[in-house]
Every structure is written in structure tokens, then in C-alpha cells.
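Asks: structure, please.
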Amino acid sequence: MTDHSTDLTPVLDHVDRTLEESLSRLFGLLRIPSVSTRPEHAGDCRAAAQWLCRELEEIGFSARVCETPGHPVVVAHDRTPPEGPHVLFYGHYDVQPVDPLNLWHSDPFEPVMVTRDDGARQIVARGASDDKGQVMTFIEALRAIRATRGAMPVRISLVIEGEEESGGPNLVPFLMEHRDELAADIGLICDTGMLGATPAVTTALRGMVGEEVTLKCATRDLHSGIYGNAARNPIELLCTILASVRDHESGRVTLPGFYEGVREPSPELRARWREIAPDDATFLGAVGLSQPAGEKGYTAIEQTWCRPSFEINGISGGYTGEGFKTVLPAMASAKVSFRLVAGQDPVRVRESFCSHVRAALPEDCTVEFAPHGGSGACVVADDATGLRPALAALGAEWGVPAVTIGCGGSIPVAADMRNILGMSALLIGFAQDDDRAHSPDEKYDLVSFHKGIRSWVRILHAIAAGARD
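Replies: Down below sits the predicted model:
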């Protein structure tokens, strides 16, 4: 019979004693340049999947590398699962490109430990925080439990994909094809963060619609002295159309029906968030800002955690190289995104945006659209299975009460777990806002890695105990 006793001291002591070994394994995974968006790294993505498969086999899991039309998915199940709740852990082994390389202070795929002036130690490498370091907190917790107790406290399965950073085009078909195998009681996702020193479970994620729009006017680039004024400028036109998507007095998106189904946060929830961030500078100060720029009447945290948004992510056209060229471009492009909240339909939002652009086009101009993914928002109920035990376990490890928070980002797999596999997902991560994920010198605090491992030990046992109560 599995020992579910509340004394976790032997397991946690093992985590502490073997931290250097855990770091060595993490560094081994970080050295694999598994950049999913670059075709030349396809072999590296496969190598990362195989590396994870070997590690999971070593700690008593039946693991395999599953083929997809893109990069492979790792699936693993405990060979000797106990009775009780079944959890499915999700993570990803792929990473973002490292560009611009010249802004890194060390080789992005040769991890280093850096000590700050205050003595804090940080692991610097691409993927240290997003998401290899986070994935390894869970795997190292499983290793410690196996080494000290032999059996897991709950049934555990894992699915670790390799295309999260490139839109995850093959994950939904994979989950649908393997729905029966992957069905569980609780989803666990380690791809989020903490509030400074306060542990958190993310219970609200925004969805997203990504779109690329290209306007074409003249048949070729023109001399602006000869054709300026007379010929339509697609950059100017594109800027005018995109600017009209938001009302700059109220901050609201102007697309018809955009706010249909959007609910106001409850007074209790808004009060709880004000305790977390008493003023807007608390949230924006770290990036040199102090005033929220979105909808009037909502704090910066509310604007990102529970309100939808429209953003222009990039715009291009004409001449942008060295020197100066008086060209009137023939085309202009922009990449835009909408972050969605519960109640909004990604398909309807995309259609509304495309219709808005088409309606604003003058004669002689054409438009092309290229979609870049879409997903709905995901909200976890306060009484979701495992939530209360997880919060208690996090509080016990970090020494302060854990909180539930929202997240302005989008992690589509949370909604996929709900819609395809029929389970709620708890988003529990140990990243910090200054981890520079997707940026040069990405890092993961050593304390995040160390206490992250310890946290998962506590969480898995707390879920087991909660199921018996």
C-alpha cells in the first residue's frame, strides 16, 4: 500500500541533498537547442523529446516519443500507478529563437549560474524559465518521491510537447486522437509564475486571436516625389484602419459585438486583486511605466487579467534600411492580436476584424489575411478539483499564503484540456516577471527551481490527501 503519511521530511530532504544532481540534469536539457520555429533545429527538438523520454523511463515511467506531422510529443505513465486521483501534467520542451544573439552575455545554449549583487543565484540559458526549468521541477519531484517512497501518491501521466512556441498546430489533433489514454481528473500545467515571493495558482487565462493583414495598392514601389499625394500610401492607410479598431478616448475596441458575453469582475474579486497590486505603478513600474493605457475605469491588472484587448504587434512596409529612401511603398503589413476573456468567440472576433478592414478599403486597394492561431479564454472555478489542496501545499512550502490570480497571456492547452479531455487544469508555475522569457539572457532563479521541486512534492501528496478527506 502506498504511504500517504503527512510527514514529507524524507522526500524534501532528498530534494535538498540532490539539488546539484538535479541542476546537472536541467543543464543537460538546456544544452539542446530545441527551437521549434526553425526547420534546421528539427533534429534538436527530437533529441530533447528523446532525452525526456529516457529520464522518465529511468524513474519508473513507461514513456514514448509520439510522432506528429511536426515535432514529436512525449507521453508517459507511471508503470505501477496507485489508486486515487489521476493527474495529467503538461509542459513543453521547445524554446524560442535566441535572436538577437549579440544581446546575450553568454552562450544561450550553454547554461551558466550567475550570482547577483544581493547573493541570489540565477540559471541563465534559453528555456531556463520557459519552459524547461519549469518542466524539470515536476520531473525532479517525481524522482525524489520514487527514490524515497517507491510509489507515487496519485496516478500520474505526462504529456510534453515540442511546438508550444510555434503555435502548437499539432497538439489539438494529438489530444483528440489520444483522448481516452490522456483523460484524467486534474490537469497540471507548469508554464506560469509567482507574484514575487508569493506563490500563485493561475485560474483565469485570456484567449487569443492572431492575424496578419497585408494591404496592396500600386503595382510597384513608387518615387514619392513623382507620385506622392496622387498614389495611395498603404502604410498610411493601414495605420488609419488599425487606429480605428480602438476608441482612444475610452480605450474600448470598436468592433461590433466585441464585448458581447464579457462579464464584469465581481466586487470581491476586484478587492482581492487590489490587495495584490494596490496601485497601477505596482504592476507597471518594473517596465518603467505608471499609467494604464487600456479601458478607462479599470486598473492595470484588471485590464490584463479580465478585460479583452487589441494590440498591434508589428508593422512593416517601404524602406527601413540604412540611410534614407523617398519611396512610396506598394504594400504594407501588420501583425495584430486580440486577447480574449470568457464569453468571447475567437472565430467571431476574427471575422469581425477582417470585415472591419475590408469595409475601410478605398478603391484600388486589396487586402490579404493570414491567421496565426486562435483560442478561447479559460477560467477555473473556485471549487475546482485539487485547487484548495494545491494552494495549501504552496503556502506551506513558501511560508506565505498562496493566492489565485489571472494572467493576461494565453496558454491554449488549458482550454484544450477542458474541451477535449474534460478536466480543469491548475496552472502552477514558479517563474518571475523579470525572467526575460523570449528575450536575451533568459533566466530562472535557483530558488524557483529548488522550491519548485519541493512544491510539487507537497502538491501531489496534498491532492492525494484531499481525495481521501
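Asks: only C-alpha atoms from now on, for both contacts and neighbour counts.
Replies: Fine.
Asks: break down the stretch 251-400 of the chain into its strands, ranges please.
Replies: Ranges of strands within the stretch 251-400 of the chain are 309-317, 327-328, 331-340, 366-375, 378-379, based on DSSP state E, counting those that start in this stretch.
Asks: longest helix anywhere in the protein?
Replies: Identified as the longest helix of the chain according to DSSP state H is helix 446-468.
Asks: not counting residues beside it along the chain, what's closest to the most centrally placed residue in the chain?
Replies: For the chain, the residue sitting closest to the mean C-alpha position, by C-alpha atoms, centre = their mean, is I411 at 4.8 Å. Among residues not flanking I411 along the chain, L205 sits closest, at 7.0 Å (C-alpha to C-alpha, 6 or more residues apart in numbering).
Asks: another for comparison:
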Amino acid sequence: MNYSVYFEQNRELHLEELKQWLSIPSISALSEHKEDVNRAASWLADKLTLAGLENVEIIPTQGHPLVYAEHLHAPGKPTLLIYGHYDVQPVDPLHLWQTPPFEPAIRDNKIYARGATDDKGQVFMHIKAVEAILRQEGQLPVNIKFFIEGEEEVSSPNLLDYLSKGADRLTADAVLISDTALIEKGKPAICTGLRGLCSLEVAVHTANTDLHSGSFGGGVPNALHAMVSLLASLHDNQGAVSVAGFYDDVEPLSPAMKEEFAKQGVDEETLRTGLGLETLYGEDDYSFVERVGARPTLELNGVYGGFQGEGTKTVIPKEAHAKITCRLVANQNPQDILDKIERHLREHIQPGARLEIIQGEKANAFNIDPSHPMLQSAADAFERVYGTRAVFTKDGGSIPIVETFSRVLAAPVVLMGFGLPDENLHAPNEHFHLENFDKGLLTIIEYLKAL
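Replies: Predicted coordinates:
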């Protein structure tokens, strides 16, 4: 079957359908858009039905609905669970959009709208690929399950609850997710690792009131001094984390993985100048892509306290605050890391200061061996369409549901994305390059047939 001709003949129809979906403001974080989210779920369910999927169901939750569909008529063949999300981020600041975020527009072979690349555009490709095979051949080469949620942008609270109760329905030989990106134009990638996450808030308290620095300076503890000293103790001069045991469960990078990182071809000098930095920074003996993709971090996200207005106020502040997050890798346990950080902070607090610590969110890292046949087949599919084999990468970000799928379903997760890093996901003027829309459809078909 010549799928290139099929998709070319149906391209305008497919793009018009995608525009319909992108026009629905399914912003999961804002309660005033609850009906829009429901409308987006209904639109999705209708398209899955029209594509030829069966047992299509909108599953209510305490929040936004899940959408399920299946086509299980390939006995003895693998079953693939396709996951994605139909909810989108808020659009502020609105004045920075060149065209309204929910009035999709095509410019320079890119489709502009909120959700274009994250994740409606990429989910839509899977629907159209399955639909194309069914219309051209009448039978899928593998068994397919679709499971699309409406709360990914708010951390998937009800999906996690559903998985804890009904994972049997989602049993599959692999999970396929398109919510990531190529390295750059024409250079596909398959992500084999996502960092985990943990967070905490720290407060330092001293006196019961702010004090005059002339009357009390030098004789009482200063909450800001104590906080700055405490935070400085968390790293050495090269950026390595100084918390005892922080790296205990971090696996060394294999030679094969270091080679995959090198294939990304990141020019650190171009990166440095583009960011306006005098130098990049981080652990010795690791490249930039290794530091941000395969090494854990401890970052200060906010530090505040004392007088911050215009001019000078000679005050000794009674309290100071900090927000900290860690990106975690491999076998690091988020709770274990939080406990080690809390122990370090309590051991290093200055005399006369009291410490208050609130532990926050926790998410495990995801890691998969790139030699897995399901990933190798995906790399082959990319090569047949793009003319170059996908590079195996590790992403510095966190998508907690990926690790959950891997663990709960005991199935490999194939992160086969078709976005580009510069497509402004979560920002004004989000867009999706239609070159990757076109090639992505063919790549998905190649992958399904390869399985």
C-alpha cells in the first residue's frame, strides 16, 4: 500500500479535523474550562469511533475524563497501548500570541495553536495512522489500545488512581507515547530516560520580630545569613551535591550511552553564547547533555526574606525562605533523597536559628535499556522514513506517568516523539512543524508493521 499517496490525498481533510480539535480550549488547570475539556474528550471519542476503533468509552473521573478505545483482532500479535493527553496548558500571556491560541493558523508549513505539539497534534497522528491502515487494508498488523487522558498538564491525579484499580484492562506488550521531540530538524530521537523529581520548602526562623541592625546587629542571629550559609553547604564549587549519600544509587554511564550522548552533537560553545553566559557549569567529567540528561541535580528555585523594596532598610530579618527541587535518575528513591537533604539541613543550620522543612512532590525516574527490541524497531522505523536512524537520548525533564506505566504494566515504554525543541510548548505561539506531521504518520505505520 502506498501510504504516502493516501496521506497526501487526505492531508487537507486531516488538517481541518486537527484544527477542529485544536479549537477547543481544553485547559485542564482552569475550572472555567471544564466543559471545554469534556467537549475535547467527546470529539476524541467520536474520531476514534470513525477511525474504526471499537469499545470506545469516555471514562469519568473525579476530575477530567479518560478516553479508551481498542482494536484487538490480531491474535498472536503484540498489543500496543498508545497513551497521550488532550488537555492543554493555559495561554497567558495572551498578548504575545501572533494569532489567537484557539484559532489554529498555518504559517510557513507550521500549524499554530495551543496543543499543536503538546499533545493533540501528536495524538492525532496515531489516530490517523490506525485509520489509514484499516481503510487501506481492513486489518491492523498488531492489537491496539488507545488510552488518552485530560489531566496530564496537572500531574495526572485521576489517571494514577485509575491505574491502581484497573490496570488489567491496559495490559500490553509495550506502551507508545508521542509527547517528546526530535533533537533537531531531520534528526529523530527516542528517549530512554526521564529524570524523577522531589521538592521541599525550607524556612529559617530566628527572633520573634525583625530587629534594628544598629541596636542588635552582631549580637543576634540573622535569618538570611543562616539561610545563605545553609544553602551554600548543599554544593561544592563545581556544582556537585554535597549531601551525604546523594549519589549512592546513581548508576555510572555506560560507554554505549556516552556514545549516544555524543551523537547528539551539541555544540557547547554555541549553547553558551546563545544563553549569554561566560561559561557553562556543572560536575567535572561530564558533558552538558550528560549533566542535564543523566545526572541528578539539586536546584534552588526561589530564595526570599527580609526587606526587598526600593532603597535601604537596616533590618535584621526574623525569617528567610527557600524552595528546592531535585531532578533524580536511575534508582534514586525520591523519599530517600528528601530524607537525606533534610538530615543535611538540620546538621548544618547555624546556632540560634530554627529550621522548618515541608517535603513536597515525589516522582520516580524512568529508565529503559535502548537495546530493547521494541525501541530498536522504533529506531528502524524512523530511519526508513527520515533517512537517518534515531539517536537514543535521556531527557532532563520529568513525566511521572511514564515510570508508572513501566512499573504497573510491566511493559517497555517507547517515547517516540515528533515535536521539535523550538515549538514553544507551554509558551505563546505554540506550533507543530507539518513536515514532522507528514513524516510522523508514515513513521508510525512503519513501526506498527515492524512489530
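Asks: can you calculate the TM-score here?
Replies: The TM-score (TM-score structural alignment, normalised by the length of structure 2) is 0.90; 447 aligned residues with a C-alpha RMSD of 2.7 Å.
Asks: hmm, back to that, can you name every helix or strand that the longest helix of structure 1 contacts?
Replies: If contacts are counted by 3 or more C-alpha pairs under 8 Å, 6 or more residues apart in numbering; DSSP states H and E, helix 446-468 of structure 1 sits against helix 9-17, strand 121-124, helix 132-149, helix 387-398.
Asks: quick one: contacts of that helix?
Replies: Here helix 446-468 of structure 1 makes contact (C-alpha atoms under 8 Å, 6 or more residues apart in numbering) with 4, 6, 8, 11-12, 15-16, 19, 84-85, 120-123, 133-134, 136-138, 140-142, 145, 153-154, 386, 389-390, 392-394, 397-398, 429-431.
Asks: next: stretch 217-231 of structure 1.
Replies: With contact meaning C-alpha under 8 Å, 6+ apart, stretch 217-231 of structure 1 is reached by 232-234, 318, 326-331, 364-366.
Asks: and it, which residues are buried?
Replies: C217, A218, D221, L222, S224, A231 (16 or more other C-alpha atoms under 10 Å).
Asks: what lines up with the residue nearest to I411 of structure 1 in structure 2?
Replies: Matched by TM-score structural alignment, L205 of structure 1 corresponds to L194 in structure 2.
Asks: neighbours around its match, how many?
Replies: When neighbours are defined as other C-alpha atoms under 10 Å, L194 of structure 2 has 27 of them.
Asks: quick check: it touching I399?
Replies: Yes. Taking C-alpha atoms under 8 Å as the definition, L194 of structure 2 is a contact partner of I399 at 6.9 Å.
Asks: save the contacts of stretch 217-231 of structure 1 as JSON lines, and put in distance to R149 of structure 1 and neighbour count too.
Replies: Listed next are the contacts of stretch 217-231 of structure 1 as JSON lines, based on distance: C-alpha to C-alpha, whole Å; neighbours: other C-alpha atoms under 10 Å:
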{"residue": "R232", "distance to R149 of structure 1": "72", "neighbour count": "20"}
{"residue": "N233", "distance to R149 of structure 1": "69", "neighbour count": "26"}
{"residue": "P234", "distance to R149 of structure 1": "66", "neighbour count": "24"}
{"residue": "G318", "distance to R149 of structure 1": "64", "neighbour count": "19"}
{"residue": "T326", "distance to R149 of structure 1": "72", "neighbour count": "12"}
{"residue": "V327", "distance to R149 of structure 1": "71", "neighbour count": "16"}
{"residue": "L328", "distance to R149 of structure 1": "70", "neighbour count": "25"}
{"residue": "P329", "distance to R149 of structure 1": "67", "neighbour count": "23"}
{"residue": "A330", "distance to R149 of structure 1": "68", "neighbour count": "21"}
{"residue": "M331", "distance to R149 of structure 1": "64", "neighbour count": "23"}
{"residue": "D364", "distance to R149 of structure 1": "72", "neighbour count": "10"}
{"residue": "C365", "distance to R149 of structure 1": "69", "neighbour count": "17"}
{"residue": "T366", "distance to R149 of structure 1": "66", "neighbour count": "15"}
